[in-house]
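> show me the folded form of this:
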Amino acid sequence: MTAVRIIEVGPRDGLQNEKQVVTTATKLGLIERLAAAGVRHIEATSFVSPKWVPQMADHAEIMAGLPKLPGVHYPVLAPNMKGYEGAVAAGAKEVAVFAAASESFSQKNINCSIAESIARFEPIFAAARGDGVQVRGYISCVIGCPYEGPVAPAAVADVAQRLLELGSYEISLGDTIGTGTPATVLRMLEAVAAKVPTGQLAGHYHDTYGMGVANVHASYQFGLRVFDSSIAGLGGCPYAKGATGNVATEDVLYLLQGLGAETGIDLDKLVDAGAWISEALGRPTQSRVARALLAKRAA
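Predicted coordinates:
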């Protein structure tokens, strides 16, 4: 069987833009259920300023409350040196930094150019090498930008190469506004794979236009074996009107099982975790697979 690693981003990317307060206990409850379903890589929280992302203000409490389970990893987002230091002090063993492939998005999102954002990461990579901490690189807007429109694959490849050179063990390619199709995703992957080994690439697709699972499939056929996804389709980009969030982990898992890939995740338990957090948030799951399986159970 082909092994595929799923990075569950629901507790961080999925919840960070929630308007309602999500308690620390609820976040930890979700993480516990994800781990019980067999998810081994769970993005737990983000060490950003509470001023900018108030939903992640409890990052230290989250880290302190994480279930200590063998083989389960809890990467966190650390966009700057202050965030990195806080993450390491809280016990993080893996951090993620993020850059954009679009100059306009970089300026509007983090108030600096792409080059300036990457320069800010240099001390993080230097410190991580000394601390024995792994660093993952995220790139947003790899297909389209809400301000510029289509993004050139060569621009994505250049940013990916720079993050690899700095020391990223893996580069996650994010279709932030979810405009990608298999054709545009494959063009982007071809450009990036010319500069970064395919084995160090991950797909991070949003489902705004309903193409999330199709883009995972195209990327799998291309050779990617790592995918980011969010339980119940939680999340979304605040810059993309009508965005429905990250591709749902349940839907990605159902696809991968159909392809004969091995993830180590139990689909039924995963559906239960998604139903639990959806109920806690007071809205239906965005996962089509979960809706189908829950309806089947209820019949």
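> C-alpha from now on. contacts and neighbour counts both.
Fine.
> Ala126: neighbouring residues, count only.
12 (other Cα atoms under 10 Å).
> what helix or strand does it sit in?
helix 114-131 (DSSP states H and E).
> how about this one, so we can line them up?
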Amino acid sequence: MTSDLPRNAGMPFDPSVIAGCRVNTPATLRRAATLPAQRSLKKDWQAAWLARAISMIDLTTLSGDDTPGRVRRLCAKALSPVRADLLDAIGLPHLTTGAVCVYHEMVPVAVEALEGRLPVAAVSTGFPAGLSPFDLRLAEIERSVAAGATEIDIVISRRHVLTGNWAALYDETAQMRAACGAAHMKAILATGELGTLKNVMAASMVCMMAGSDFIKTSTGKEAVNATLPVSLVMMRAIRAYEAASGYKVGYKPAGGVSKAKDALVYLALLKEELGDRWLRPDLFRFGASSLLGDIERQLEHHVTGRYSVGHRHALG
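From the prediction side, this is the model:
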């Protein structure tokens, strides 16, 4: 991940930061509910924002039946995410996604297929539950980095959040960050399993204090994944952390963002809450795969005036 920003160095654990976390839940829900109806993009503006969304997708395959062939096809799609004639028509012939995200076992395949043209992200630390022995979780990070992954998506121990053991969450996350070395770390909070928005805010702050480069909503395997209320809380945590530390931390909604119109709403929220600097791949990613197909359909309609059937834009 190339960036002109200093990497988040973290902060010493401070329980007062956690004690100071506040979330006005009714106001958060109200703002999230009204946002989609209040933001609308049309024609060239919509196409430009959708192209920007493509550049910030972590194109992902995390299935038990992944094969080297499937991963190579995914990498080819990441490098050429939209039909060449459509990209030429909108003036972006070299557009790619932000990265490719796979299990550790498939990291060497993705590294070989991408040839350094895009980052390879690996899900590690006993993904998705994060309940394997801690030494094995650290070893998995180190092995993924050694195999060529330049981004590591770790999962936190949800029990530390649910029991209020914030020091343990900080210590574990800091050790994972150290194991990543030069690879950037995205901390997956599994927000659908944290119980309250206040817990989401506190967990976000702890992970950033421990040195996370990104905070991420979900594994994509929970019953509830990325939502607008959770995203609003996490973005405001990022803003509060920057004010306290001076470091900008990235944000990644994952799971549940599958339609182009939904991606536009997330980008509008991001611009309003954090500003234009977050509208780049080094500070924002969508954890998605099906989203790309719908965006490609919308771009075809923009260029030709006709909607395409979904299977013409299949990923695999």
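> now the helix holding Ala126 of structure 1: buried residues?
114, 117-118, 121-122, 124-125, 128 (16 or more other Cα atoms under 10 Å).
> how about those residues, which pair is most distant?
The largest separation in the buried residues of helix 114-131 of structure 1, counting by Cα to Cα, is between Ile114 and Ala128 at 21.2 Å.
> so where do the strands sit in the stretch 151-300 of structure 2?
Using DSSP state E, counting those that start in this stretch, the strands found in the stretch 151-300 of structure 2 span residues 151-155, 184-188, 214-216, 250-252, 286-288.
> need the helices for structure 1, in chain order.
Listed in chain order, the helices of structure 1 (DSSP state H) span 24-36, 59-65, 81-89, 103-110, 114-131, 153-166, 182-193, 212-222, 249-258, 267-281, 288-298.
> can I get these in a markdown table including distance to Tyr138 of structure 1?
Shown next, in a markdown table, are these (distance: least, Cα to Cα, whole Å):
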| stretch | distance to Tyr138 of structure 1 |
| --- | --- |
| helix 24-36 | 22 |
| helix 59-65 | 19 |
| helix 81-89 | 15 |
| helix 103-110 | 13 |
| helix 114-131 | 11 |
| helix 153-166 | 9 |
| helix 182-193 | 13 |
| helix 212-222 | 17 |
| helix 249-258 | 18 |
| helix 267-281 | 25 |
| helix 288-298 | 27 |
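> of all the ones you listed, which lies closest to Ser230 of structure 1?
helix 249-258 (5.1 Å).
> alignment lookup: Ala90 of structure 1 to structure 2.
Superposed on structure 2 with TM-score structural alignment, Ala90 of structure 1 falls opposite Ala113.
> correction: Glu250 of structure 1
In structure 2, Glu250 of structure 1 lands on Leu264 (TM-score structural alignment).
> isn't its match up against Trp49?
Yes: using Cα atoms under 8 Å, Leu264 of structure 2 is in contact with Trp49, at 7.0 Å.
> nearest to Gly137 of structure 1, out of the helices of structure 1?
Closest approach to Gly137 of structure 1 among the helices of structure 1 is made by helix 153-166 (6.2 Å; Cα to Cα).
> outside of that closest one, which residues touch it?
Helix 153-166 of structure 1 is contacted from outside by 99-102, 118, 122, 125, 137, 139, 142-143, 170-171, 187-189, 191-196, using Cα atoms under 8 Å, 6 or more residues apart in numbering.
> over to stretch 234-245 of structure 2?
Contact with stretch 234-245 of structure 2 is made by 10-11, 200-201, 204-205, 208, 215, 247-251, 270, 273-274, as judged by Cα under 8 Å, 6+ apart.
> mind giving me the ChimeraX select for those, buried ones only?
The buried residues among the contacts of stretch 234-245 of structure 2 can be selected in ChimeraX (16+ other Cα under 10 Å) with this line:
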select :10,200,201,204,205,208,215,247,248,249,250,251,270
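> circling back to that earlier point, among the helices of structure 1, which is nearest Val72 of structure 1?
helix 24-36 (7.3 Å).
> look up the closest residue to Ala183 of structure 2, ignoring the ones flanking it.
Nearest non-adjacent residue to Ala183 of structure 2, counting by Cα to Cα, 6 or more residues apart in numbering: Thr150, 4.5 Å away.
> give the aligned equivalent of the one you found in structure 1.
Matched by TM-score structural alignment, Thr150 of structure 2 corresponds to Val135 in structure 1.
> ok, now which ones touch that match?
94-97, 125, 128, 167-170.
> switch to 6 Å and redo it
By Cα atoms under 6 Å, 6 or more residues apart in numbering, the contact set of Val135 of structure 1 is 94-96, 168.
> how close does it get to Ala60 of structure 1?
As defined by Cα to Cα, to the nearest Å, Val135 of structure 1 lies at a distance of 19 Å from Ala60 of structure 1.
> how about Pro123 of structure 1?
Here the criterion is Cα to Cα. By it, Pro123 of structure 1 lies 22 Å from Ala60 of structure 1.
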